[in-house]
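Visitor: predicted structure and sequence below. I'll ask about it afterward.
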Amino acid sequence: MSKGFMYLMLILGSILMLLPFIWMVSTSLKPSDEVMTMPPVWIPSEFRWDNYMTAFQKAPFARYLFNSIVVTVLSTIGELLTTILAAYAFSKLAFWGRDIVFSVLMATMMIPGEVLLIPNFVTLSNLGWIDRFEALIVPWTASIFSIFLLRQFFMSIPDELGYAARIDGCSNWNFLWRIMVPLAKPAIVTIVLLKIIGSWNAFLWPLVVTNSEEMRTLPVGLTAFTTEAGTNYELLMAASAMIILPMIILFIILQKYIIQGVARAGIKG
C-alpha cells in the first residue's frame, strides 16, 4: 500500500469522524428556522452566538456543572487508588489464588452493564443513597479494565528492581508509591483521562439514581431542552458543545500519554 493512499484513507476517515462535531457546532449557531430545513444547511445564514447564552440560562447549568465536577473528581480519585493497589497486588505480590482471582475479575468484563443496573439500584436504594452523591460516586470507584491496563504496565517493570529496593530496606508500600507509580505515569494518566471522560459523559446511571434537579449532572441536564412541544435543537447543540469542549481540550493535551500507556501495557500479557 502506497504512503499517499494511506494518507488519503486517514484523511477521509478523519473527516467522517469530525462530521458529527461539525454538524453540532453548525446547528448550535443556527436560527431556529434553519435547524430542520431540507436540504440541510451547513453554514448558517446568521451566526446566533446568543444561543450559547440562552442555553446556559435555560437550565441551572451552574449546579449541573458543580455536580459533574464533584462526581468526576471523586470517582476518579477513588478509581485511581483502587486501581493502583489492585494492579500492584496482581502483578508483584505472590499469594495463593492470585491468577484465579484475576481471571474471575476479567470474566466480569463480559457482563453487560445494563444487566447490573437493577441489582445496583436496589442495593443503593436499601442503603438510602438514591438522589445522593454516594450513588453517583461509590459504584464507579473501581474498574476491572483499569486494573488490567495498569497490571500489564507493572508487569513490564523488571522484578529485579523490586529485589534491589527491598535489599535497601524499602517496603512494598514505599516501593509502590516511590518507584512503581512514577514509572507507570503514562498508564496512570491514560486511566485518569479515560475515567474523567467516562464520568463526565455518563448519562444512564445518573438519570436512574437521581430524582431532583439539584442532583443532575450535565448530560442529564440536556433533557431540559426537550419538552412536550418538541426539542430546541439549536439550544441542545449549544449546550452539548459546551459540555464536550473541556474533554476535547483535555484529550488534546494528554493524548501522548494515552499512546505511551497503551503501547507499554501491551509489552507483557
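Guide: On my side now, so go ahead. Everything numeric here is computed off the predicted structure, so don't read it as measured data.
Visitor: all contacts plus neighbour counts: C-alpha atoms, from now on.
Guide: Noted.
Visitor: Ser68 versus the most centrally placed residue in the chain, what's the distance?
Guide: By CA atoms, centre = their mean, the chain has its centre lying nearest to Gly198, at 2.0 Å. According to CA to CA, to the nearest Å, Gly198 and Ser68 sit 11 Å apart.
Visitor: got the contact list for Phe61?
Guide: Leu218, Gly221 (CA atoms under 8 Å, 6 or more residues apart in numbering).
Visitor: re the thing from before, which residues touch the residue nearest to the centre of the chain?
Guide: So Gly198 contacts nothing (CA under 8 Å, 6+ apart).
Visitor: wasn't it part of a strand?
Guide: No - read with DSSP: H, G, I helix; E, B strand; the rest coil, Gly198 is helix and lies in no strand.
Visitor: my guess is Arg63 contacts Glu214. True?
Guide: Yes - here Arg63 reaches Glu214: they are 6.7 Å apart, a contact under CA atoms under 8 Å.
Visitor: name the element Tyr146 belongs to?
Guide: In this structure residue 146 is Ser, not Tyr. Element membership for Ser146 (DSSP states H and E) is helix 144-155.
Visitor: starting at the chain centroid, how far to that helix?
Guide: 17 Å (CA atoms, centre = their mean, to the nearest Å).
Visitor: pull the residues that contact it.
Guide: 83-84, 86-88, 90-92, 105-106, 109, 180, 184, 187-188, 191, 261-262, 264-269.
Visitor: give me the buried entries from those residues.
Guide: 83-84, 86-88, 90-92, 105, 180, 184, 187-188, 191, 261-262, 264-265 (16 or more other CA atoms under 10 Å).
Visitor: can you pull the contacts of Ile243?
Guide: Ile243 touches Leu218, Pro219, counting by CA under 8 Å, 6+ apart.
Visitor: can you do 10 Å?
Guide: Leu65, Trp200, Asn201, Leu218, Pro219, Leu222, Met237 (CA atoms under 10 Å, 6 or more residues apart in numbering).
Visitor: what angle sits between whichever helix or strand it is part of and helix 144-155?
Guide: In the assignment (DSSP H and E), Ile243 maps to helix 233-265. If you take axes from the mean of the first three to the mean of the last three CA atoms, to 10 degrees, helix 233-265 sits at 30 degrees to helix 144-155.
Visitor: pasting the second one now:
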Amino acid sequence: MALLTLDRPAKTFTPPADFRPDRRTPGQVIARVALYVGLSVASAAILLPFVWMVISSLKTNNQVFTVPIQWIPDPVVWSNYVDIWATSNMTTWIRNTLILSVGVTFLQVFTGSFAAYGFSKMRFPGRDVLFLAYVGTIAVPWQAYMIPQYIILSRAGLSNTLWSILVLQAFGAFGVFLMKQYYDSIPEELSEAARIDGLSEYSIWRRIVVPLSGPALATLVLLTFVNTWNDYLGPLIYLRDRDLWTIQIGLNSFASQYNTEHALIMTGSVISVLPIAIIFLAGQRYFVQGIATAGLKG
C-alpha cells in the first residue's frame, strides 16, 4: 500500500510586536557589576563593627584595643561568655527585657491591627480627619509630653513597675498607619460578602482580614520588638529598682562599673544584639514583603 504524504509548510514563530530580546550593552553590564560591587562594599562596612564586636568578645582585655587590630583572637577566650553571667545580673536583665518586648509587641499588634481595620474598612463621620490627627502624633517628639505622662503614671501607682512601660507603649500610631495601608490593598468585596453572610465586624477582622495580612503583621512585630528591646530612655525613667532593669540599662551600668573589662563589655553587647539578629533573619522575607506591599491598593 502506498503512503500518501502531503508536504506542509513548516510553521515559523513570529514574535509579538512588543517583544524585546534581553540584550544588555557593555555599558549596562559594567553599571550592573559596579552596583553589585558598591552594595557589597557597603554591606561589609555596615557589618564590620558587628564582626569586630564579636571577635573582641573572644579576646582578653589587653587585646581588645590593640593597634593594629588583631582580627584572630589568640588565645580564644570562650570563658567570657560564662564570666558575664557570673559578674552581672544578665539573667534578670534579659528576663525583664523579654517580658516588655513580647508584651509591648503583642499589645501594639493587637491594638494597631484592630484600629487599622476600623479606619480602613468601616465608614463613619470624621474618619479621615481622625486618622490624620492620630497619625500626626508620630511627628510629636516624646520629650514634649514625657513629664505629663510620667506624672499621670506616677499618680496611678504604675511608676517603678513593668506595667508602666506596657501601658506607655500599648498603642502606637505607626502600627495603625502601617496596617491600614496594607488593609487598603485587600479587596472590599471580601468584607461585603462576609457582611452579607452575617459576620460581625469583629469576625471579619479576625477570620478574613488578619489571616491575609501576614507580611504586614510580621513587619510590625519585627519593628516593635526591636524598638522595645533597644529602648533605653523609657526604662531609665520608670524602672528604678535593679530587679526591674532591662538589658540596655544593665549593660550601661556594667560598663560604668567595670570600665576596664573591655572583653566582658563586648560579650554583653553581643548577647544583647543576638536575639534581634535572629528574629530579623527569621522574618526578613516577610519584612521585605510587608514593606513592599504596604502602600499598594487592590
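Guide: Thanks, I have it. This one's a predicted model, so the numbers in the text were calculated from it and none came from an experiment.
Visitor: re earlier: quick one: which of Arg63 and Glu214 of structure 1 has more around it?
Guide: For Arg63 of structure 1 and Glu214, the more surrounded residue by other CA atoms under 10 Å is Arg63, and the numbers stand at 17 against 14.
Visitor: and that one, what's its match in structure 2?
Guide: Matched by TM-score structural alignment, Arg63 of structure 1 corresponds to Thr92 in structure 2.
Visitor: and the gap between its match and Val226 of structure 2?
Guide: 19 Å.
Visitor: now Ile291 of structure 2
Guide: Applying CA to CA to Ile291 of structure 2 and Val226 of structure 2 gives a distance of 16 Å.
Visitor: kindly report the same for Phe171 of structure 2.
Guide: On the measure of CA to CA, Phe171 of structure 2 and Val226 of structure 2 end up 16 Å apart.
Visitor: Leu12 of structure 1 belongs to a helix, doesn't it?
Guide: Yes - Leu12 of structure 1: assigned to a helix according to three-state DSSP.
Visitor: contacts only, for it.
Guide: Taking CA under 10 Å, 6+ apart, one finds Met6, Leu18 in contact with Leu12 of structure 1.
Visitor: go again with 7 Å.
Guide: For Leu12 of structure 1, the contact set (CA atoms under 7 Å, 6 or more residues apart in numbering) is empty.
Visitor: Val54 of structure 2 now?
Guide: Val270.
Visitor: so what does it match up with in structure 1?
Guide: Match for Val54 of structure 2 (TM-score structural alignment): Val25.
Visitor: for Tyr183 of structure 2, same thing?
Guide: Aligned partner of Tyr183 of structure 2 by TM-score structural alignment: Phe154.
Visitor: that match: how many residues sit nearby?
Guide: Counted with other CA under 10 Å, Phe154 of structure 1 comes out at 26.
Visitor: hey, where'd the helices end up in structure 1?
Guide: Assignment of helices within structure 1 using DSSP state H yields the ranges 3-28, 50-58, 61-92, 98-107, 117-127, 133-137, 144-155, 159-167, 172-175, 181-183, 185-201, 204-209, 218-221, 233-265.
Visitor: quick one: average offset of the shortest one versus structure 2, please.
Guide: Mean deviation of helix 181-183 of structure 1 relative to structure 2 after superposition (mean CA distance after the TM-score superposition for structure 1): 0.3 Å.
Visitor: which parts of that helix are buried?
Guide: Quick answer for helix 181-183 of structure 1 (16+ other CA under 10 Å): Val181.
Visitor: residue range for that helix in structure 2?
Guide: Going by TM-score structural alignment: helix 181-183 of structure 1 matches residues 210-212.
Visitor: need the contacts of Ile243 of structure 1 in a markdown table (columns: distance to Lys58 of structure 1 and neighbour count).
Guide: Listed next are these as a markdown table, based on distance: CA to CA, whole Å; neighbours: other CA atoms under 10 Å:
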| residue | distance to Lys58 of structure 1 | neighbour count |
| --- | --- | --- |
| Leu65 | 14 | 18 |
| Trp200 | 21 | 23 |
| Asn201 | 20 | 18 |
| Leu218 | 13 | 27 |
| Pro219 | 15 | 21 |
| Leu222 | 10 | 21 |
| Met237 | 13 | 25 |
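Visitor: how about the nearest residue to Thr82 of structure 1, chain neighbours excluded?
Guide: Leaving aside its chain neighbours, Thr82 of structure 1 sits nearest to Ala142 (6.0 Å; criterion: CA to CA, 6 or more residues apart in numbering).
Visitor: contacting residues around Ile186 of structure 2?
Guide: With CA under 7 Å, 6+ apart, Ile186 of structure 2 has these contacts: Gly298.
Visitor: now do 8 Å
Guide: So Ile186 of structure 2 contacts Val209, Leu212, Lys297, Gly298 (CA under 8 Å, 6+ apart).
Visitor: tell me the spacing between the first one and Pro73 of structure 2.
Guide: Distance, Val209 of structure 2 to Pro73 of structure 2, using CA to CA: 52 Å.
Visitor: now the third one
Guide: Distance from Lys297 of structure 2 to Pro73 of structure 2, counting by CA to CA: 53 Å.
Visitor: next: the second one.
Guide: Going from Leu212 of structure 2 to Pro73 of structure 2 by CA to CA gives 49 Å.
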